[in-house]
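> Quick check, what structure comes out for this input:
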Amino acid sequence: MIYEETYQFLLHNVSSKEFDVCLYSLLNVDWDGIIQVSPIQTSERIGTKKKYMKEMIKRLASQKRQNVFIPNETNEGTKYRFNLGPTRNLGFNRKTDKYCKKYSFFYTKAFRQLPLNAKRLLLMAAFRMSTLKSEKIMFSYNEIVPNTKNQGNRFFTKSRLEDAIQAIKSSELNDIVSIELENNPYSYTEDPIDAIVFSFKNGTLNDFLENHTERDLLRKHIYQAGFPEYINDEVCKEIEGVGMSLYKSLLKIDKQKSNKQEVISGAKDELLKLARFIYNAAIKKLSLALHSKPELLAHPKQASAYFSTLICDEVTQEMKSFVHQKESIKSLLNNDFLHQGISSKAAGEEVGFIEVDKHIQPIREKYNKTAHISDILSIWYEKWVVSRYDSLVEDAKILQTSTSEEQVEKIKEKRDWTSVQSAFDSIRSLKARTYEQLDKLAGQVKSYGNKAIFLDGPSTFFDAEKQSLKDYFAFQMENLQKLTAASA
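This next block holds a predicted model:
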């Protein structure tokens, strides 16, 4: 999407070629806002020289251009993050935020050959078409050309508007849009022109390009991890859905915790990096699994469920790591004598509480961020287990109570169950796997051998997590057994 912030930037801050660079970059950004095409590929696509492309990127990365391109070092070299709009934090709200779709005509040679003001005019029209969802839209004249009250846009005058309209009419885009200058019959002014009407060709509203950058990355990572076969779109969509859910869930929990407590500096960026790391690690494991589970390629929903389990496994490993870090930092914070000694040695004399507190502050901030992320991962894990468990219980209830043979058979096929007993076995299996996983995590943290950690710290965390889920399982199982007794 071309969000309103990006729309305003394109109208007021770029040259004609920079306009094309930004539009093409928007078509090739991932969930983190990283542009996944090289400057050379971009220059070839928009029809400009490589040297000029480098100059444009340098300008777009400058403070004068609001640092729209942020250099980002990766294993594949320097890439750039597009620093406008909610792309990176996935915070877009379709109900309230305005946006323009990436219409196909933006990416044509005819559009690229237009002068800057003609591009601006078409972007304004396309943005309004997108927000109003109508292929015929109107601007009052002074929305575009400034009047004495300084309305409109400073880059347009009457003659510039006329030149822009003529440029569009003289181009191949004349087949896409017609522009008419009209007099408003309800106006009290004597101006010869009151309105500018854009009429787009039927179907233009839905003729837009979609960003498949994440899909390309998914196929690339699966291939690089050792699985050479093509992954079809349906499977890709399911995998992408699980990945997007991970991002959104972590950010939602972060927002909820921040609203109740305080915003932790740097936590959001850390979470986004962590989400990408978890997602990529799970993709590598999926690639290896596809060799022994080729049936996943033919059953997208099964692939989704399997990948979700891989995501969960990666989350638990990161949770273990952050719990260990949290306890290590906590033990350091609690060592008052150590901080007193370090602060006094640095000052060359005995220091008081204020100086020691200043010394501790960076450690405290690190602890707060680590504890915050640790709690978020714990909440996510618990929600994931509960969701899986609830889904199994719900299907088991349908198996017990439904009078529809078709519905029962559908559940059996979905779960690969043969009877109600199979359903109970699946529920017990999920519980056993959860307990085993939490016990294993507690054991691994204990075995790290960090003597600075209080021995009961990490294991207490996982014991509490296990007890919380055990209580929930017991409650749900009791209800299910009551239902079984009642239906017997």
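> From now on I want contacts and neighbour counts done on CA atoms only, so please keep to that.
Fine.
> mind listing the strands for this structure?
2-3, 34-35, 69-74, 77-82, 99-100, 136-140, 177-182, 195-200 (DSSP state E).
> Ok, which of the ones you listed comes nearest residue 272?
strand 34-35 (12.3 Å; CA to CA).
> Run through the neighbouring helices and strands of that closest one.
Strand 34-35 is packed against strand 77-82, with contacts defined by 3 or more CA pairs under 8 Å, 6 or more residues apart in numbering; DSSP states H and E.
> what residues does the strand it packs on touch?
Identification of contacts with strand 77-82 by CA atoms under 8 Å, 6 or more residues apart in numbering yields 25-26, 29, 32-36, 38, 68-73.
> now do 10 Å
Applying CA atoms under 10 Å, 6 or more residues apart in numbering, the contact partners of strand 77-82 are 6, 22, 25-26, 28-30, 32-39, 57, 60-61, 67-74, 88.
> what's the answer for stretch 49-56, then?
14-15, 17-18, 21, 39-44, 46-47, 58-62.
> Longest helix in this structure, please.
helix 353-401 (DSSP state H).
> quick revisit: next, format the strands of the chain as JSON lines and append distance to residue 415.
As requested, those are exported to JSON lines (distance: least, CA to CA, whole Å):
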{"stretch": "strand 2-3", "distance to residue 415": "42"}
{"stretch": "strand 34-35", "distance to residue 415": "39"}
{"stretch": "strand 69-74", "distance to residue 415": "41"}
{"stretch": "strand 77-82", "distance to residue 415": "42"}
{"stretch": "strand 99-100", "distance to residue 415": "41"}
{"stretch": "strand 136-140", "distance to residue 415": "50"}
{"stretch": "strand 177-182", "distance to residue 415": "53"}
{"stretch": "strand 195-200", "distance to residue 415": "50"}
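> Could you identify which of these is most buried?
strand 34-35 (a mean of 23; mean count of other CA atoms under 10 Å).
> What's the separation between residue 259 and residue 469?
To residue 469, residue 259 is 25 Å away according to CA to CA, to the nearest Å.
> Would you mark the buried spots in stretch 398-406?
399-400 (16 or more other CA atoms under 10 Å).
> Equivalent analysis for stretch 49-56, please.
Within stretch 49-56, the residues scored as buried using 16+ other CA under 10 Å are 53, 56.
> Stretch 440-459 too?
441-442, 444-446, 453, 457-459.
> what about that stretch, start to end distance?
First residue to last in stretch 440-459 (CA to CA) measures 10 Å.
> Contacts made by that stretch with the rest, please.
316-317, 319-332, 335, 434-439, 460-463, 465.
> one more time with 6 Å
Contacting residues not belonging to stretch 440-459 are listed as 327-328, 331, 462 [CA atoms under 6 Å, 6 or more residues apart in numbering].
> Sequence B follows; please return its structure for comparison with A:
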Amino acid sequence: MIYKETYQFLLHNVSSREFDACLYSLLKIDWDGVIHATSQEVAEAIGTKKKYLKHIVKKYSKLLSRKVLVPFKDKYILNIGKHKNLGFKKRTDLYCKQYSFFYTPEFRSLPLNAKRLILMGAFEMSISGTEKLVIDYNNIVPSKRSEGNSFFTRGRLLNAIQAIQNSPFKRFVNVSMISTIHDRQELVWFSFENGTLDKFEKNHTERSLLRQKMLKAGFLELLSDEFCKDIQSVGMSIFNKLTKLEEENSKKRGLVCGVKEDLLEIARLVYDRSIKKMAVAMNKPEHKRFLTETKEASAYFSAIVRDEITQEMLKYQNQVDSYKDLLSSTEYLRGYQMEMQYDEEAGKALLVDSLETANQTVLDLEKNERIALILSDWDAEWVMARANTVVYEKNNEDENLEEAAPTKKRVWNSKEEAVKYLKSVKKSAYKQISKLITLISENGIPTETEGVLANRLKEFKDKRKETVANRLKVLEERRKEYKSYFDKLSEKITIA
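Here you go, the predicted structure:
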């Protein structure tokens, strides 16, 4: 999609070839905004030379008011517009679909101002949902009464319209100047080809990456589009849910700098690791059915994701414990900072800088605490969501199952089947908590080799035992909450 920020960038900051290169790149970006296309591929797609494309990349990766292309490993991140995992809101965000005509030779042959005018019309078409529309002349050409667009004058607008009407691109849209009868107000009229609203290109970059990752992890069979869609939906839910939980926690507890960025990195890490585990699992004979039973495959994949999220939650909670232990020892903290910042020439420690180090430790603690909390919330919602899919409905012959229960609900024809499934969800939830309790019990107390805290092991041991006890208590309380929740659902199904 061409979001409002990208739309403004295309209107004001690019040449004709750069316009085409940016539009093509939008078809090749993943959920993180990384462009998965070589210079040669982009150059061939837009009809230019690889050398010229390298010039474009160099230009937009320099430090301007804002870097448009940010180096990422051997690729680049397109640093304009939104991506789905960065807070896209379908109801409020304005965007233009990537209409198929943007990627035709007829469009690429148009002069820059003609491309700008077409983009303005296409953006308005996406918003209004109609293929015939008008744009106020003063919203295109700046005047004393309106800002318009600085690149357009009356002459340039008329030349752009003429260029469109005299080109092969005319088969996609008719553009002309008209005026109203009552006040002679000038308007630019667009009439796009019938069916244009439904003719747009889709970005399948993540789908291609999924197939590549499964192949590299050892699964060599062909993956259907249906399988990829179901796995991708689970992957996208990680990004969306973590982003949503971060926003909710920011409203309740205040914004913590860096949390959102770290959560998105965790989401990508969890998704990629889960794909590798899924590939290994699908090589087992009992899991071959996942190729056709794609809903079962996505449920299995979701369980893998949950296990990976749990591991990340435990890792961040351990980091929180370490920061708390570090800050709890004022003597240790002061000595460590003074040693690091001692000035031999002056013969004294720079205590002012040590305060900055302490403050940074507090900030790191706050960030890790928030991330651990959000990951814990994600896990709790995962369990509740599985339990809430259980709905017992008697299947009457004249009853439509789609109307018997909300979308994505599991509709059971017998109470026994519904209760059995609910018990399996409950067992899975308890198993995960037991695993956490074991990990915390085994790793909660530091050993003699635990990094910078080894020298102060005796000081921290009692405090760490108390921390471990508190964390185990929280898990036990969560197990009780789950028991109460599952008992209520089971009772509801039994008496239905």
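> re the thing from before, from the buried residues of stretch 440-459 of structure 1, pick the one nearest residue 354 of structure 1.
residue 453 (26.3 Å).
> show me what contacts the equivalent of residue 242 of structure 2 over in structure 1?
Residue pairing (TM-score structural alignment): residue 242 of structure 2 is matched to residue 250 of structure 1. Under the criterion of CA under 6 Å, 6+ apart, residue 250 of structure 1 has no neighbours.
> Spatially, which two of the contacts of stretch 440-459 of structure 1 are the most separated?
Across the contacts of stretch 440-459 of structure 1 (CA to CA), the longest gap, 18.0 Å, separates 331 and 462.
> Which of these two has more residues huddled nearby?
The neighbour comparison of residue 331 of structure 1 against residue 462 (other CA atoms under 10 Å) goes to residue 462, with 24 against 14.
> picking that back up, now, the contacts of stretch 440-459 of structure 1 that are in helices?
327-328, 331, 462.
> gap between the residue nearest in space to the middle of structure 2 and residue 236 of structure 2?
Central residue of structure 2 (CA atoms, centre = their mean): residue 85, 1.8 Å from the mean position. Separation of residue 85 of structure 2 from residue 236 of structure 2 (CA to CA): 7 Å.
> for residue 138 of structure 2, same thing?
From residue 138 of structure 2 to residue 236 of structure 2 the distance is 41 Å (CA to CA).
> Pick out whichever of the two has more residues nearby.
More crowded of residue 138 of structure 2 and residue 236, by other CA under 10 Å: residue 138, with 19 against 16.
> What residue in structure 1 is paired with that one?
Checking TM-score structural alignment: residue 138 of structure 2 goes with residue 142.
> wait, what's in contact with that match?
residue 152.
> Show me what residue 404 of structure 1 aligns to in structure 2.
Residue 404 of structure 1 maps onto residue 396 in structure 2, by TM-score structural alignment.
> which residues touch residue 84 of structure 1?
So residue 84 of structure 1 contacts residue 6 (CA under 6 Å, 6+ apart).
> any idea how far it is from residue 65 of structure 1?
Distance from residue 84 of structure 1 to residue 65 of structure 1, by CA to CA: 11 Å.
> Kindly report the same for residue 235 of structure 1.
40 Å.
> and these two? which has more neighbours close in?
Set side by side, residue 235 of structure 1 and residue 65 show more neighbours around residue 235, with 19 against 14, by other CA under 10 Å.
> Quick check: closest non-adjacent residue to the corresponding residue of structure 2 for the more buried one.
Taking TM-score structural alignment, residue 235 of structure 1 has residue 227 as its aligned residue in structure 2. With sequence-adjacent residues excluded and distances taken as CA to CA, 6 or more residues apart in numbering, residue 227 of structure 2 is closest to residue 294, at 5.1 Å.
> same deal with residue 19 of structure 2?
Nearest to residue 19 of structure 2 is residue 10, by CA to CA, 6+ apart, at 6.2 Å.
> And residue 115 of structure 2, by the same measure?
Counting by CA to CA, 6+ apart, the residue nearest residue 115 of structure 2 is residue 107, at 7.2 Å.
> Run a quick neighbour tally on the residue nearest to residue 227 of structure 2.
Using other CA under 10 Å, residue 294 of structure 2 is surrounded by 18 other residues.
> ditto for residue 257 of structure 2
12.
> Map it across to structure 1 for me.
Aligning on TM-score structural alignment places residue 257 of structure 2 opposite residue 265 in structure 1.
> okay, now the nearest residue to that match once chain neighbours are set aside: neighbour count?
Nearest residue to residue 265 of structure 1, sequence neighbours excluded (CA to CA, 6+ apart): residue 369, at 7.5 Å. Neighbour count for residue 369 of structure 1, taken as other CA under 10 Å: 20.
> now the one 10 residues further on
The tally of other residues near residue 379 of structure 1 (other CA under 10 Å) stands at 15.
> what's the distance between it and residue 479 of structure 1?
From residue 379 of structure 1 to residue 479 of structure 1 the distance is 24 Å (CA to CA).
> same check, this time on residue 308 of structure 1
For residue 308 of structure 1, the distance to residue 479 of structure 1 - CA to CA - is 27 Å.
> can you check residue 471 of structure 1 too?
From residue 471 of structure 1 to residue 479 of structure 1 the distance is 13 Å (CA to CA).
> that older thread, quick one: which of residue 259 and residue 469 of structure 1 has more around it?
Taking neighbours as other CA under 10 Å, residue 259 of structure 1 and residue 469 compare with residue 469 leading, 18 against 10.
> Now for the closest residue to that one other than its chain neighbours, how many residues are close by?
Of all residues not flanking residue 469 of structure 1 in the chain, residue 382 sits nearest, at 7.3 Å (CA to CA, 6+ apart). For residue 382 of structure 1, the count of nearby residues is 17 (other CA under 10 Å).
> What does residue 382 of structure 1 correspond to in structure 2?
So, by TM-score structural alignment, residue 382 of structure 1 is matched to residue 380.
> now residue 118 of structure 1
Checking TM-score structural alignment: residue 118 of structure 1 goes with residue 114.
> I'd assumed residue 160 was in contact with its match.
Yes. Using CA atoms under 6 Å, residue 114 of structure 2 is in contact with residue 160, at 4.5 Å.
> Trace residue 171 of structure 2 over to structure 1, please.
Using TM-score structural alignment, residue 171 of structure 2 pairs with residue 175 in structure 1.
> What separation is there between the closest residue to that match other than its chain neighbours and residue 173 of structure 1?
Residue nearest to residue 175 of structure 1 in three dimensions, not counting chain neighbours: residue 201, with 7.4 Å by CA to CA, 6+ apart. Plainly put, residue 201 of structure 1 is 10 Å away from residue 173 of structure 1 if you go by CA to CA.
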